[in-house]
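Novice: Below is the sequence, then the predicted model.
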Amino acid sequence: MLAEPGFAADVERWRMYLSQLFDLWPEAQPPEDLIDRIDASLGGVAPARRGRPFPWPLLAIVSTALAACLLLVVALRPGGPPPGGAPMGPPPITASAPILVAALGDAKAPVAAAFDPTDGSIRVTAAPDAPATRVAQLWVIGGDGVPYPLGLLARDATLLVVPAADRARIAAGATLAISIEPEGGSPTGKPTGPVVATGALAAV
């Protein structure tokens, strides 16, 4: 998906098509022995008794959020697809640090973020709604548990360039958070308003 923008767009389009099926039927729990019966029908060894059935609709929602993060990387990183969906070949393979992605907030409507260590840029798809006199501000929280400001978010997609001195804080496992602050951002350097979305960074 990272190497083929057209294929990545196809995957996301089919995810959206299939996700609509969840609205057509009420949720139902499958029989507890369903997976064992499937394994047996395929000639496999029956596994030990499992716990509660996995919530497959939740898995689909989370995977869609991850796909949105990956599409953000493909569409916005240097060498991504040109405007208007014009065809292009696979980008050249170069040695670079892995991209870090996160899905912030509600799994049904996540805010996707992607950090590129090669140039220190962080891209966010959109900001949560904020009152007219407030703004959304992005933070990173590392192992020390202290939030550090990264910048203010526009209502649409935002591109921020993180100062070189702060880039080491943005690593796999760190948490991105969005808070609602007064115009101009937090006056204290720490979140003062409600934190409305969080998500952990992972390397891709």
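Specialist: Nice, thanks for sending it over. The structure displayed is predicted, hence computed values, not measured ones.
Novice: okay, CA-based contacts and neighbour counts for the rest of this
Specialist: Fine.
Novice: excluding its backbone neighbours, what's nearest the spatially most central residue of the chain?
Specialist: Closest to where the C-alpha atoms of the chain average out (Cα atoms, centre = their mean) is Ala103, at 2.7 Å. Among residues not flanking Ala103 along the chain, Ala112 sits closest, at 4.7 Å (Cα to Cα, 6 or more residues apart in numbering).
Novice: Show me what the helix or strand containing that neighbour is in contact with.
Specialist: Assigned by DSSP states H and E, Ala112 belongs to strand 111-116. Applying Cα atoms under 8 Å, 6 or more residues apart in numbering, the contact partners of strand 111-116 are 65, 68-69, 72-73, 77, 97-105, 121-128, 170.
Novice: In this structure the residue nearest to the centre of the chain contacts Thr64, no?
Specialist: No - in this structure Ala103 lies outside contact range of Thr64 using Cα atoms under 8 Å: 10.0 Å.
Novice: going on from the host helix or strand of Leu150, what's the next piece of helix or strand?
Specialist: Element membership for Leu150, per DSSP H and E: strand 147-153. Going down the chain from strand 147-153, the next helix or strand is strand 158-161, by DSSP H and E.
Novice: In addition, the following structure is provided for comparison:
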Amino acid sequence: MIPHDPEERRALIGEYLLGLLDEPEAAEVRQLLEEDEKAARMALDWERHFLELSDRLPAQAPSPALWMRIRRSLGLQDEPRPGALANWWNSLPAWRLTAATLAIALLVAVLLPILRSPDSVGERYTVVLQQPGEAAQPGWVIQVGSDGTLLLDPLVADQVPEGRALQFWTLVDPAEGPRSLGLVEAGKPLRLPAEQIGAVQAGQLFELTLEPAGGSPYDRPSGPVLYIGRAVLASAN
């Protein structure tokens, strides 16, 4: 049962995002986030808080078994290049789920020079968007090229309910709030020009939310966060 006390409700949503609830409880919270804007805002605050905490975790080299699990989740079958990769998977068990997002992002950042040859050399960023409160299964990958162009690629085929839409957001400064980057068609890539994206920096937050058809009626997300992640520097001059 969803508690009425605001602090108890906030704590329950935090437990849901960490994947600590059983399926019946998780289903109740998911329904709450779909129907209650205040609850959805609580979830968004928790996600940003967890990501800020994971950013402070010390780097650790992944085990060979973990490396292969990450590669399988990304659909990469070739042998990885040798060498250590910084990630936060086993640093603090309490933040394991949120740390997984950054670990996958770092892996993609290392593999991108192998998989794609850039047209020019400059700062490039990678973001892996992952479902909050779930195991380390990425849903979308963002690549920001050296010219500032952003490419959003789906890794899953989402089913969006009728009358709803996916909306793309970014957050640089919490004081300014999130900025909409437009609507996204489920299962299809999206390319946005540098003029629309603006300057991207390491740690910048990106997310996809489920909104009414036509997008959020506010200048901020109104529906639940479906995918979230932070930008990782892939290469620079």
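Specialist: Perfect, thanks for sending it. Small disclaimer: the values here were computed from a predicted structure and weren't measured.
Novice: Given these two chains superposed, what TM-score do they reach?
Specialist: Counting by TM-score structural alignment, normalised by the length of structure 1, the TM-score of this superposition works out to 0.54. Behind it: 144 aligned residues with a Cα RMSD of 3.9 Å.
Novice: that older thread, ok, and the corresponding residue of structure 2 for the residue nearest to the centre of structure 1, which helix or strand is that part of?
Specialist: Superposed on structure 2 with TM-score structural alignment, Ala103 of structure 1 falls opposite Leu129. Here Leu129 of structure 2, judged by DSSP H and E, is contained in strand 124-130.
Novice: once aligned to structure 1, how far is that strand on average?
Specialist: Taken over the aligned residues, the distance from strand 124-130 of structure 2 to structure 1 averages 2.7 Å (mean Cα distance after the TM-score superposition for structure 1).
Novice: ok, and what's touching that strand?
Specialist: 101-102, 104-105, 108-109, 136-146, 148, 200-202, 206-207, 226-236.
Novice: Going by neighbour count, list what's buried in that strand.
Specialist: 124-130 (16 or more other Cα atoms under 10 Å).
Novice: Can you tell me which of those residues is nearest Lys188 of structure 2?
Specialist: Among the buried residues of strand 124-130 of structure 2, Leu129 lies closest to Lys188 of structure 2 (Cα to Cα), at 14.7 Å.
Novice: Helices of structure 2, start to end?
Specialist: Using DSSP state H, the helices of structure 2 run over residues 6-17, 23-35, 37-55, 64-73, 96-115, 194-197.
Novice: hey, which of these is tucked in deepest?
Specialist: Of all the helices of structure 2, helix 96-115 has the most neighbours on average by mean count of other Cα atoms under 10 Å, namely a mean of 21.
Novice: Output the contacting helices and strands for that helix.
Specialist: Helices and strands touching helix 96-115 of structure 2, by 3 or more Cα pairs under 8 Å, 6 or more residues apart in numbering; DSSP states H and E, are helix 37-55, strand 124-130, strand 225-230, strand 232-235.
Novice: Please repeat the previous calculation with a cut-off of 7 Å.
Specialist: helix 37-55, strand 124-130, strand 232-235 (3 or more Cα pairs under 7 Å, 6 or more residues apart in numbering; DSSP states H and E).
Novice: according to the alignment, the longest one goes to what range in structure 1?
Specialist: Think helix 37-55 of structure 2. Per the alignment by TM-score structural alignment, helix 37-55 of structure 2 matches no residues in structure 1.
Novice: between the helices of structure 2, which one is nearest to Pro221 of structure 2?
Specialist: Of all the helices of structure 2, helix 37-55 comes closest under Cα to Cα, at 8.2 Å.
Novice: coming back round to it: how much does the strand holding Leu150 of structure 1 stray from structure 2?
Specialist: Relative to structure 2, strand 147-153 of structure 1 is 1.1 Å off (mean Cα distance after the TM-score superposition for structure 1).
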